[in-house]
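Asker: Predicted structure and sequence below. I'll ask about it afterward.
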Amino acid sequence: MTGGGRAAGGTADRGTAQVAAAARQDVVEARRVVVKVGSSSLTTAAGGLDADRVDALVDVLAKTREDREVVLVSSGAIAAGLAPLGLARRPRDLARQQAAASVGQGLLVARYTASFARYGIRVGQVLLTSDDVSRRTHYRNAYRTLDQLLAMGALPVVNENDTVATDEIRFGDNDRLAALVAHLVRADLLVLLSDVDGLYDGDPRTPGTSLVGEVTGPGDLAGISIGSAGRAGVGTGGMATKVEAAGIATGAGVPVVLTSTVHAADALAGRPTGTYFHRTGKRSADRLLWLAHASTPRGSLRLDAGAVRAVTERHSSLLPAGLTGVEGDFTAGDPVDLLDEAGHAVARGLVNFDARELPRLLGRSTRDLARELGPAYEREVVHRDDLVLLRP
């Protein structure tokens, strides 16, 4: 495995000298912070929560919360449920993962509740699936819940709703969930904590490998081999998912610090620890980031050349007249990919018709459809407000 996977004390740090206090002024000035912690930082190797590790993290977050708002995205529900259910490792099948999450989620929140209570802090549990935030009304509800918890002085503890999430509506890992939550709550900073102390330019066990102190953009990642899952075997993420999450967050205007949980206090104080990812894009207030990064398409629509130009260049809605084909089994409100004539996905959107309805609408004007089938058919196949362009 390369690109990280363990703390590597004693290796030379590349870029650390350049990360002066001013370079992390965004960290110091952040008023609303999302902190994500991985399963391996909270649990024992055999499964089950490590109370001392949880308390150590809570000590840092309680201190941070004295002058900031904090949202915690916490893995660990499935891992916490392994030992109580007699499971030696994280199961591969979804049903047993859901069972472990059902047992572990209660244990995880109970542990956080007790630990934060030492500081007089109440916690509120928020469980999400991608459907909760890619659909317009659900997105607004998720934002209102989190914002109200913060306004009332509670600390939200967010996790994927593993007990009911299916393969089609899973985020896949909590690194990506954390990046999207940072966008949802309009955070000023995202801190990714795990058993990895930053991004390395190779396997940290190899002599001469260095920590990458800061990343100003995608170009800084050229030539870096990014590894996969960690060693503990209780989580789903690895360095690749953390770098992907950092890209999502920084592209939405949120800077990111990636470091190990033992360095959480330094990271939140703006001290030069781990890897600092500079923001690369501007903050946006819409939910389309979720549609692009958190949804799984249930089907696809093929567009003619004119419709592709209308969607990608004029940012128009997709009308039936531009459709040439339909693939998949989906219902109204599901995410679908919009394909050009070569079969490349150029956009993703929430469709307004069931798959079985669309074949008779192909290439026809909304006026003709309304006259023949009724006014309910005089509408867009995908409205521009429910559509996001995909990067090539």
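Answerer: Good, I have the coordinates.

Asker: going forward, measure contacts between C-alpha atoms and count neighbours the same way
Answerer: Will do.

Asker: Kindly list the longest helix within this protein.
Answerer: The single longest helix within the chain, with elements called by DSSP state H, is helix 94-117.

Asker: got another, please set it beside the one above:
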Amino acid sequence: MTVSATRRAVAAAQRIVVKIGSSSLTTAEGGLDAGRLTALVDTVAKRVAAGGQVVLVSSGAIAAGIAPMGLRRRPKDLATQQAAASVGQLTLAHAYASSFARFDIKVGQVLLTADDVVRRGNYRNAQRTMNRLLGLGVVPMVNENDTVATSEIRFGDNDRLAALVSHLVGADALVLLSDVDALYDGDPRRGGAKVISEVNGAADMVGVDAGSTGSSGLGTGGMASKVAAAKVACTSGIPVLLTSSDNADRALGPADVGTAFAATGARLSARRFWLAHAADASGRLWLDEGAVTAVVKRRRSLLAAGITATEGAFDGGDVVELLDPAGKVVARGVVAYDAEELPEIIGRTSHELPAEQRREVVHADDLVALK
């Protein structure tokens, strides 16, 4: 396989985030597969011994709790999932700690909810903690805190979590490990599907059917979520390698396996990344064509004159989505007005407004355009 610039970047990454899926760590019955976990730890330890820093985003907490709790399959109701996670998190953390101890490497467990990256203060706290762990030579083992997360504040899958963590820690690359060796242009189980070895932009994804759900019954991601996670990372300046856990040694070595996603955007500041991908939007503002051009192409502040309609109950300081006339989200930003203040000023130029209402609705420093 030709070693592209993207693969060379992944191979040379000093700080790398590795995400491993449930199906790659557990048996069909739901218990932890000690052999698979040991093989993964051996590979990560090799990377650390070579001077790299690794953050491990590990699924498997709920799956690891299935067998000890006497459950026959992954529970569907939230309460039983949280109970399984409570048991499984302890089992999973102990297994990792024991395995890494063979190499005298310490592991720190970091449990996150979506709230921890949605709320700016929590985001900064998580960032400081992760950077300190890495500075101390510890391998952070990150997972969604399934024990306390509710259906309203879940990441949905650890692929997205891994992409967010990659930016949070300033990673040089993201490696997504699952039970599929690469991205295909169709379902590889049906025959005739071809491997897509390099994705250098949106054009390489035209006609690709990534599906929508996983097939193992243990995870919640599937190829669609991995592609979405890769897009989040790549558009923020982080290259991604997608392959199977069986290829982990090559993925964390020469990176000559799987599918490589090139970084297609500039690395955003922590605040702009948070605005674009992590923060929850509390409302929407519809813009006219002139405002879209000013906000997206010229990176100008959004003024009241360019807004045609509003939606949602938001307060000044909340994050809102900005939509073009066709209803497409083109940007996100921190709004300076409460929702009830806007109807009387939208569509009006600054000289038509009283002095106290002439400030920007969304300031350029608090705004990020979306690709």
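Answerer: Ah, there it is. Because the structure is a prediction, the values reported are computed rather than measured.

Asker: Would you pull the TM-score for this pair?
Answerer: Remark: TM-score between the superposed chains equals 0.86 [TM-score structural alignment, normalised by the length of structure 2]; 369 aligned residues with a C-alpha RMSD of 2.9 Å.

Asker: ok so, going back, what span of structure 2 lines up against whichever helix or strand comes after the longest helix of structure 1?
Answerer: Per DSSP states H and E, the first helix or strand lying C-terminal to helix 94-117 of structure 1 is strand 123-128. On structure 2, the counterpart of strand 123-128 of structure 1 by TM-score structural alignment is residues 107-112.

Asker: That stretch vs structure 1 - mean distance after superposition?
Answerer: Compared with structure 1 after fitting, stretch 107-112 of structure 2 has a mean deviation of 1.9 Å; criterion: mean C-alpha distance after the TM-score superposition for structure 1.

Asker: returning to what we had before: off-centre distance for the longest helix of structure 1?
Answerer: Computed by C-alpha atoms, centre = their mean, to the nearest Å, the chain-centroid distance of helix 94-117 of structure 1 equals 20 Å.

Asker: Next, the angle from that helix to strand 123-128.
Answerer: Orientation check (axes from the mean of the first three to the mean of the last three C-alpha atoms, to 10 degrees): helix 94-117 of structure 1 against strand 123-128 gives 160 degrees.

Asker: Could you list the buried residues of the match of strand 123-128 of structure 1?
Answerer: If you call a residue buried by 16 or more other C-alpha atoms under 10 Å, then stretch 107-112 of structure 2 has these buried ones: Val107, Gly108, Gln109, Val110, Leu111, Leu112.

Asker: what's the burial count for the nearest residue to the fourth one once chain neighbours are set aside?
Answerer: By that I understand Val110 of structure 2. Leaving aside its chain neighbours, Val110 of structure 2 sits nearest to Val142 (4.7 Å; criterion: C-alpha to C-alpha, 6 or more residues apart in numbering). Here the number of neighbours of Val142 of structure 2 (other C-alpha atoms under 10 Å) works out to 25.

Asker: I figured Val142 of structure 2 was touching Leu111, is that so?
Answerer: Yes: using C-alpha atoms under 8 Å, Val142 of structure 2 is in contact with Leu111, at 5.8 Å.

Asker: Other residues contacting stretch 110-129 of structure 1?
Answerer: Residues outside stretch 110-129 of structure 1 that contact it (C-alpha atoms under 8 Å, 6 or more residues apart in numbering) are 51, 54-55, 58, 62, 109, 146, 149, 153-161, 165, 169-171.

Asker: Also stretch 327-334 of structure 2?
Answerer: For stretch 327-334 of structure 2, contacts defined as C-alpha under 8 Å, 6+ apart pick out 275-276, 286, 292, 295-296, 316-324, 362-363, 366-371.

Asker: which residue lines up with Gly47 of structure 1 in structure 2?
Answerer: Checking TM-score structural alignment: Gly47 of structure 1 goes with Gly30.

Asker: quick one: secondary structure of Ala370 of structure 1?
Answerer: helix (DSSP: H, G, I helix; E, B strand; the rest coil).

Asker: That one and Glu378 touch, don't they?
Answerer: Yes: counting by C-alpha under 8 Å, Ala370 of structure 1 touches Glu378, with 5.0 Å between them.

Asker: Who has more neighbours out of these two?
Answerer: Neighbours per residue (other C-alpha under 10 Å) separate Ala370 of structure 1 from Glu378, with Glu378 holding more: 17 against 14.

Asker: Please give me every residue in contact with the more buried one.
Answerer: Glu378 of structure 1 makes contact with Thr366, Arg367, Leu369, Ala370 under the criterion C-alpha under 8 Å, 6+ apart.

Asker: now the helix or strand hosting the residue nearest to Val110 of structure 2: which residue numbers in structure 1?
Answerer: Secondary structure assigned from DSSP H and E places Val142 of structure 2 in strand 139-144. Matched against structure 1 by TM-score structural alignment, strand 139-144 of structure 2 falls on residues 155-160.

Asker: where do the strands sit along the stretch 201-350 of structure 1?
Answerer: In the stretch 201-350 of structure 1, strands defined by DSSP state E, counting those that start in this stretch lie at 211-212, 214-215, 256-260, 275-277, 299-303, 323-328, 335-339, 345-350, listed in chain order.
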